[in-house]
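Asker: just need the structure, nothing else, for what follows:
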Amino acid sequence: MGVVNVTPDSFSDGGRWFEPWQAVAHGLALVDQGADILDVGGESTRPGARRPTAEEELRRVIPVVRELAATGARVSVDTMRAEVAARAVEAGACLVNDVSGGLADPEMLPFVADAGTPYVAMHWRGHSAGMQANAVYDDVVTDVVDALRLRVEAAVLAGVRREAIVVDPGLGFAKDADHNWQLLGRLPEVLALGHPVLVGAARKAFLGRLLADPVTGEPRPARERDAATSAVSALAAVQGAWCVRVHDVASTADAVRVAARWASEAGAPS
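Answerer: This next block holds a predicted model:
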């Protein structure tokens, strides 16, 4: 899944693809690099980010979804608003990626049920402006898995087809670095929910901290975390993740192919 941020304030590439023509060109380049899905979003969800209005989110997202879908690309819409999801599906999006898991907008799950689109439900504990205050868990993996199970059941109760639901443990969302590493290290427990799993580690702060300058302690800048992202994505893929969400598609696609080939030999009979 290649990231197409149509925002001025995303943590890693805010503003680079803000104009619709720039976002469309970027999305097509990601397809050429091997992206299977383009995830178009008009709201930054970095810690501390403020929400755009629904009108502004629609203005950012819909022209880009329409143009990319018209080329034959498979497009998902990254939104917490049912209104944006509905307009994006009308414009050609084939998947709804909701980082709130249906908690931010009570109309989201009924819309997805009516539309029949696949749906990504992420683990979420509040909007970006204050979410890191909620990074408190008894056992982060158990707590996230239990919460995702509840979101799946809520979606099914609303009429969403169970087989259409993807889950995402929400790396970086109301989680500190140790929480993220624990979720990755125990990814099989998320997979045990029985749904496809989306992993989005791309360029996130926990990677920057791991790769911090040994002298100054300064975290590695966001755009210099792609090699680490590729490593995490390849390991997640070998563990059984359905999809990885990344900014740099080319390096991740290569890493996943290498890891898959290695795993096939490791599991082959001698």
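Asker: switch to C-alpha atoms for all contacts and neighbour counts from now on
Answerer: Fine.
Asker: how about the helices in the chain?
Answerer: Under the criterion DSSP state H, the chain contains helices at 20-33, 54-70, 82-90, 108-115, 140-157, 177-185, 187-191, 205-210, 226-239, 249-266.
Asker: show me what the last one is packed up against.
Answerer: To tie it back to what came earlier, the one meant is helix 249-266. helix 20-33, helix 226-239 (3 or more CA pairs under 8 Å, 6 or more residues apart in numbering; DSSP states H and E).
Asker: now do the buried residues in that helix.
Answerer: Across helix 249-266, burial judged by 16 or more other CA atoms under 10 Å covers 249, 250, 251, 252, 253, 255, 256, 259, 260.
Asker: pull the residues that contact that helix.
Answerer: Residues outside helix 249-266 that contact it (CA atoms under 8 Å, 6 or more residues apart in numbering): 1-2, 30, 33-35, 226-227, 229-231, 233-235, 237-238, 246.
Asker: next, the angle from that helix to helix 20-33.
Answerer: With axes from the mean of the first three to the mean of the last three CA atoms, to 10 degrees applied, the angle from helix 249-266 to helix 20-33 works out at 20 degrees.
Asker: another sequence for comparison is provided below:
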Amino acid sequence: MVEIFGILNITKDSFSDGGKFLNPDDAINQGNKLLQEGADWLDVSGQSSNINANLVSEEEEWKRVEPVIRYFVPKGVRISLDSFRPEVQRKGIEAGVRCLNDITGFTYDGDRSFFSSYIKKYPELIFIIMHSHNKNIAKFKSDLSPEIVIKKIQVFFRDRRSELISMGIPETALLYDPGMGFFLSENPMVSFRVLQELEILKLEFPQLMLGVSRKSFLGNILGNLPTADREFVTLACELHLLKNKIPFIRTHNVLKLRQAEKIWNLCQANE
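Answerer: Below you'll find the predicted structure:
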């Protein structure tokens, strides 16, 4: 069964749900909803990676996510912290976070030497390496094309894997997210090429994670379909991930994915 990371954005400007969960009580209620719908992890973010987002201070980012982390961790809920800042990552681990989801692939400037000591203390720590054509939040002007995107992702993953392993992190603790939408390119066909060639990536990086939920490339290919109208196209794309046995999926709508997974598995039972 796929492990689902339920997306919980505690931000003002996330492209899909910015501003909805800034209040800690609202964020906690949404987290409980995602868990009840079948999320295995809560993927918590206090800094939007939306192409039009503004960077907030490290202090503000931590202020947004801390109440949620401290509420759920004592209850045994697995928290993935979506942050690219080492100081926020450090605070998260100390508060009980056991998965770091870094949209820079752990390349953002800052001292990450603490990883070595923390991996010894918390051997269950997981590190999600996300590929992006830029250094932090999504941006325009990518040089990626459908013809080169897979090779670029492979090279990036190899480099990041090598560095993290050199810090004492076991390879089994690494997950790999190729990035989608504006993290790759404003050209939607770049993202679709990744989806078409998932098997190539899986051969070398079997612990793949993908997040396609409500992404720009799904809307743009259909004539600028508004974010609110991307649920069906998201599910179509996530069914493709299930077909390709992607082990980890990030999504906003956990219930629809869990229901679709059950039906999909029943339909495939005799194959």
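Asker: any chance of the helices of structure 1 in a markdown table, plus distance to residue 9 of structure 1?
Answerer: Formatted as a markdown table, those follow (distance: least, CA to CA, whole Å):
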| stretch | distance to residue 9 of structure 1 |
| --- | --- |
| helix 20-33 | 14 |
| helix 54-70 | 13 |
| helix 82-90 | 19 |
| helix 108-115 | 25 |
| helix 140-157 | 27 |
| helix 177-185 | 22 |
| helix 187-191 | 30 |
| helix 205-210 | 15 |
| helix 226-239 | 19 |
| helix 249-266 | 21 |
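Asker: between those, which gets nearest to residue 163 of structure 1?
Answerer: Nearest to residue 163 of structure 1 among these is helix 140-157; the distance by CA to CA comes to 9.6 Å.
Asker: and that closest one, what's buried?
Answerer: Buried residues in helix 140-157 of structure 1, counted by 16+ other CA under 10 Å: 140, 141, 144, 145, 147, 148, 149, 151, 152, 154, 155, 156.
Asker: per the alignment, the third one corresponds to what in structure 2?
Answerer: Spelled out, it's residue 144 of structure 1. Mapped onto structure 2 by TM-score structural alignment, residue 144 of structure 1 lines up with residue 153.
Asker: what's near enough to touch its match?
Answerer: 131, 178.
Asker: ok, it to residue 197 of structure 2 distance?
Answerer: According to CA to CA, to the nearest Å, residue 153 of structure 2 stands 12 Å off from residue 197 of structure 2.
Asker: just residue 102 of structure 2 next, same as before
Answerer: From residue 102 of structure 2 to residue 197 of structure 2 the distance is 23 Å (CA to CA).
Asker: higher neighbour count, these two?
Answerer: residue 102 (24 against 12; other CA atoms under 10 Å).
Asker: map the more buried one across to structure 1 for me.
Answerer: For residue 102 of structure 2, the aligned position in structure 1 is residue 98, judged by TM-score structural alignment.
Asker: give me the neighbour count for residue 111 of structure 1.
Answerer: 18.
Asker: what of the one 4 residues further on?
Answerer: Residue 115 of structure 1 is surrounded by 16 other residues when neighbours are defined as other CA under 10 Å.
Asker: what do we get in structure 2 for it?
Answerer: So, by TM-score structural alignment, residue 115 of structure 1 is matched to residue 118.
Asker: same question, residue 191 of structure 1
Answerer: Alignment note (TM-score structural alignment): residue 191 of structure 1 maps to residue 202 of structure 2.
Asker: got the contact list for the nearest residue to its match once chain neighbours are set aside?
Answerer: Closest residue to residue 202 of structure 2 apart from its sequence neighbours, by CA to CA, 6 or more residues apart in numbering: residue 208 at 6.7 Å. By CA under 8 Å, 6+ apart, the residues touching residue 208 of structure 2 are 175, 176, 177, 201, 202, 246, 247, 248.
Asker: and for the counterpart of residue 168 of structure 2 in structure 1, the neighbour number?
Answerer: In structure 1, residue 168 of structure 2 lines up with residue 159, judged by TM-score structural alignment. A count of nearby residues for residue 159 of structure 1, using other CA under 10 Å, gives 16.
Asker: residue 145 of structure 2 too?
Answerer: Neighbour count for residue 145 of structure 2, taken as other CA under 10 Å: 17.
Asker: determine the longest strand present in structure 2.
Answerer: Criterion DSSP state E: the longest strand present in structure 2 is strand 3-9.
Asker: what's the burial count for the aligned partner of residue 13 of structure 1 in structure 2?
Answerer: Using TM-score structural alignment as the criterion, residue 13 of structure 1 maps onto residue 17 of structure 2. Residue 17 of structure 2 sits with 16 neighbouring residues when counted by other CA under 10 Å.
Asker: for the nearest residue to residue 17 of structure 2 once chain neighbours are set aside, what are its contacts?
Answerer: Closest residue to residue 17 of structure 2 apart from its sequence neighbours, by CA to CA, 6+ apart: residue 9 at 7.1 Å. Counting by CA under 8 Å, 6+ apart, residue 9 of structure 2 touches 17, 18, 21, 44, 45, 46, 47, 48.
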